[in-house]
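Enquirer: what follows is a protein structure lacking sequence information:
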């Protein structure tokens, strides 16, 4: 991925090493066992399962910075990818009457306090709609490489773009509508979560489409890296590794096939209309787990 020399975002908050205490609890069924934490690794909407708490103030940066060259390069990479999403989404949302507000991305280590509650690094990257921030421990990229077998710059960019996709859902009002539907029909909560996650995958594909068409950021093999990352974090893949069997009705993020399909759809078509996972489900077009 041709990211070196790209514009860096000014919306990075560095809270690494700030000494946030361990959470009293990591709320919701998705946190009851280790694999459930891994299932939640691409976050989505922790506000749906966590008790709301008071937001911590924005990090001022600096106190958590590290002299580790590898960490410094990852920080720069994340900043460039975030900046590129900032250049992509405003024009795409303007026809919907939505003014794109840049999300902040919070770098943290070990644990972090957000408006959606206090979380540990084990939950992976997540987006909190209550404070419009993406939260990321850079150590997750090592997990993505070593534990999930999805290495490469573009696989990491997919993670950032997916979380920004949840921010887009928040701006479009999708997150609020999904929460309302979950309250009205609790038995459909998992299925609705899957549709929301698949749409964020598709939105990540939209970003990749425009990053290539307009700025030529992609290199040979990048698409395969993104698809591999999407496949690696499918619910069926994670459950099979943890349990040896798959329970489709417990899916909250979608199967590997679904995640790859919707990421590819956004990548190939590059339009918000192409990412209507909810409409596709109502028409019976959702792929089988």
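Expert: Nice, thanks for sending it over. Model, not experiment: these values are computed from the prediction.

Enquirer: hey, let's count contacts and neighbours off CA atoms from now on
Expert: Will do.

Enquirer: give me the residue at the spatial middle of this structure.
Expert: Nearest to the mean C-alpha position of the chain, counting by CA atoms, centre = their mean, stands residue 163 at 2.7 Å.

Enquirer: the strands in the stretch 51-200 of the chain, which residues?
Expert: With DSSP state E, counting those that start in this stretch applied, the stretch 51-200 of the chain shows strands at 104-107, 111-114, 117-120, 126-128, 133-136, listed in chain order.

Enquirer: looking at this structure, which helix is longest?
Expert: Identified as the longest helix of the chain according to DSSP state H is helix 189-215.

Enquirer: buried residues in it, which are they?
Expert: With burial defined by 16 or more other CA atoms under 10 Å, the residues of helix 189-215 counted as buried are 189-211.

Enquirer: and stretch 171-182, by the same measure?
Expert: By 16+ other CA under 10 Å, the buried positions in stretch 171-182 come out as 171, 172, 175, 178, 179, 182.

Enquirer: got it, and stretch 128-146?
Expert: For stretch 128-146, the buried set under the neighbour-count rule, 16+ other CA under 10 Å, comprises 128-129, 132-141, 144.

Enquirer: and of these, the nearest to residue 37?
Expert: residue 140 (12.4 Å; CA to CA).

Enquirer: residues contacting the closest one?
Expert: Neighbour list for residue 140: 121, 124, 125 [criterion: CA atoms under 8 Å, 6 or more residues apart in numbering].

Enquirer: how near is residue 168 to residue 108?
Expert: Distance from residue 168 to residue 108, counting by CA to CA, to the nearest Å: 22 Å.

Enquirer: residue 204 now?
Expert: Spatial separation of residue 204 from residue 108 under the definition CA to CA is 22 Å.

Enquirer: rewinding a little: and the buried residues of stretch 171-182, which of them are in helices?
Expert: Among those, DSSP H puts 171, 172, 175, 178, 179, 182 in helices.

Enquirer: which non-adjacent residue is nearest residue 231?
Expert: Excluding the flanking residues, the one nearest residue 231 by CA to CA, 6 or more residues apart in numbering is residue 256, at 4.2 Å.

Enquirer: is the one you found in contact with residue 236, as I believe?
Expert: Yes - applying CA atoms under 8 Å, one finds residue 256 in contact with residue 236, separated by 6.6 Å.

Enquirer: alongside the first one, take a look at this:
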């Protein structure tokens, strides 16, 4: 396909818990993005739900492993070199190796309050930075680590002003200043202190958006949508599922120390059922992908354990529903 040469743009991304739909769905998260492209802002909303179902697929090929897929996407199209589509399909990040194994023991969330959550996020954030920094260096992107703000009072950011429990915002990453913000009260309300794997996957997913920004993937998508506005919803799902896949790759890097090795059934259950839109979500609101799609890509990133698992722009539409 013909397209504009990819140049680069700017972005903001966050998570929110969705409204309850019915008794069979437990709310967990809802995400949104605010995209600023050549002075044009567009809001992108997405529901992430607890569905109460289960997924059973073939076991991954390596240890530690969870039940789930194990595919390495390969582009089948041949877009014009230098276009945004070419970048999305063939970005250099897909050719980087596994993340370095991290010594990253989970901090105790205690009562879920500010002090405990701050310790948890700070420890996890250090591991995320340590794991991804060599990848960025390999790609020639030696930029400062992103910042982290954990708040339980009103906060001013480069992406707007936010209050605890305002709307349904849980956490968000702001490309305007490369800082991730986490609403302590909203996280505790959505998860409580017991579901620490939900905290892990939420923050690893948001950091996945940081990876997309540093490597140029998010900005390539913004440029692509200028030529293909009809692909907004499907492209949003590919973008969000890719962030989840990057989160799965990171989860593999901390599997032994967190530890996840004796909690893989729980990891599989949450990854397959905790995140994603309900099947009854209207087609024109499906921006993150169904729970089965979220589980597929989180587990694929975990099982393959390398970024080559996460080329969500190269797969058929049925894998990004």
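Expert: Good, I have the coordinates. Note that the structure is a prediction, hence the values are computed from the model and not measured.

Enquirer: what does residue 285 of the second structure align to in the first structure?
Expert: Structural correspondence for residue 285 of the second structure with respect to the first structure (TM-score structural alignment): residue 250.

Enquirer: list the contacts of that match.
Expert: When the contact criterion is CA under 8 Å, 6+ apart, the partners of residue 250 of the first structure are residue 190.

Enquirer: how close does residue 166 of the second structure sit to residue 185 of the second structure?
Expert: Using CA to CA, we find residue 166 of the second structure at a distance of 10 Å from residue 185 of the second structure.

Enquirer: returning to that earlier point: show me what the longest helix of the first structure is packed against.
Expert: With contacts defined as 3 or more CA pairs under 8 Å, 6 or more residues apart in numbering; DSSP states H and E, the packing partners of helix 189-215 of the first structure are helix 69-93, helix 153-172, helix 174-184, helix 256-269, helix 277-282.

Enquirer: average offset of the longest one relative to the second structure?
Expert: Just to be clear, that refers to helix 69-93 of the first structure. Following the fit onto the second structure, the mean deviation recorded for helix 69-93 of the first structure is 1.6 Å by mean CA distance after the TM-score superposition for the first structure.

Enquirer: what packs against that helix?
Expert: helix 153-172, helix 189-215.

Enquirer: can you put the buried residues of stretch 171-182 of the first structure in a markdown table and add distance to residue 228 of the first structure?
Expert: Formatted as a markdown table, these follow (distance: CA to CA, whole Å):
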| residue | distance to residue 228 of the first structure |
| --- | --- |
| 171 | 28 |
| 172 | 28 |
| 175 | 26 |
| 178 | 28 |
| 179 | 30 |
| 182 | 30 |
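
Enquirer: leaving out the residues flanking it, which one is nearest to the aligned partner of residue 225 of the second structure in the first structure?
Expert: By TM-score structural alignment, residue 225 of the second structure lines up with residue 182 in the first structure. Take residue 182 of the first structure and drop its neighbours on the chain: the residue closest to it by CA to CA, 6+ apart is residue 189, 5.0 Å away.

Enquirer: quick check, the one you found in contact with residue 196.
Expert: No - in this structure, residue 189 of the first structure is not within contact of residue 196 by CA under 8 Å, at 10.6 Å.

Enquirer: wouldn't residue 208 of the second structure be in contact with residue 247 here?
Expert: Yes - with contact defined as CA under 8 Å, residue 208 of the second structure reaches residue 247; the gap is 6.0 Å.

Enquirer: how close does residue 100 of the first structure sit to residue 175 of the first structure?
Expert: With CA to CA as the criterion, residue 100 of the first structure and residue 175 of the first structure are 15 Å apart.

Enquirer: now residue 114 of the first structure
Expert: Going from residue 114 of the first structure to residue 175 of the first structure by CA to CA gives 17 Å.

Enquirer: one more: residue 49 of the first structure?
Expert: 13 Å.

Enquirer: for residue 80 of the first structure, same thing?
Expert: Where residue 175 of the first structure is concerned, residue 80 of the first structure sits at a distance of 26 Å (CA to CA).

Enquirer: and for residue 45 of the first structure?
Expert: Remark: distance between residue 45 of the first structure and residue 175 of the first structure (CA to CA) = 8 Å.

Enquirer: identify the contacts common to those two.
Expert: The contact sets of residue 45 of the first structure and residue 175 overlap at 129, 166 (CA under 8 Å, 6+ apart).

Enquirer: hang on, the earlier thing: the longest helix of the first structure to helix 174-184, inter-axis angle?
Expert: Between helix 189-215 of the first structure and helix 174-184, the angle formed by their directions is 170 degrees, by axes from the mean of the first three to the mean of the last three CA atoms, to 10 degrees.

Enquirer: now helix 189-215 of the first structure: how far from the chain's centre is it?
Expert: 9 Å (CA atoms, centre = their mean, to the nearest Å).

Enquirer: any idea whether the counterpart of residue 41 of the first structure in the second structure is helix, strand or coil?
Expert: Using TM-score structural alignment as the criterion, the counterpart of residue 41 of the first structure in the second structure is residue 30. Of the three states, residue 30 of the second structure takes strand according to DSSP: H, G, I helix; E, B strand; the rest coil.
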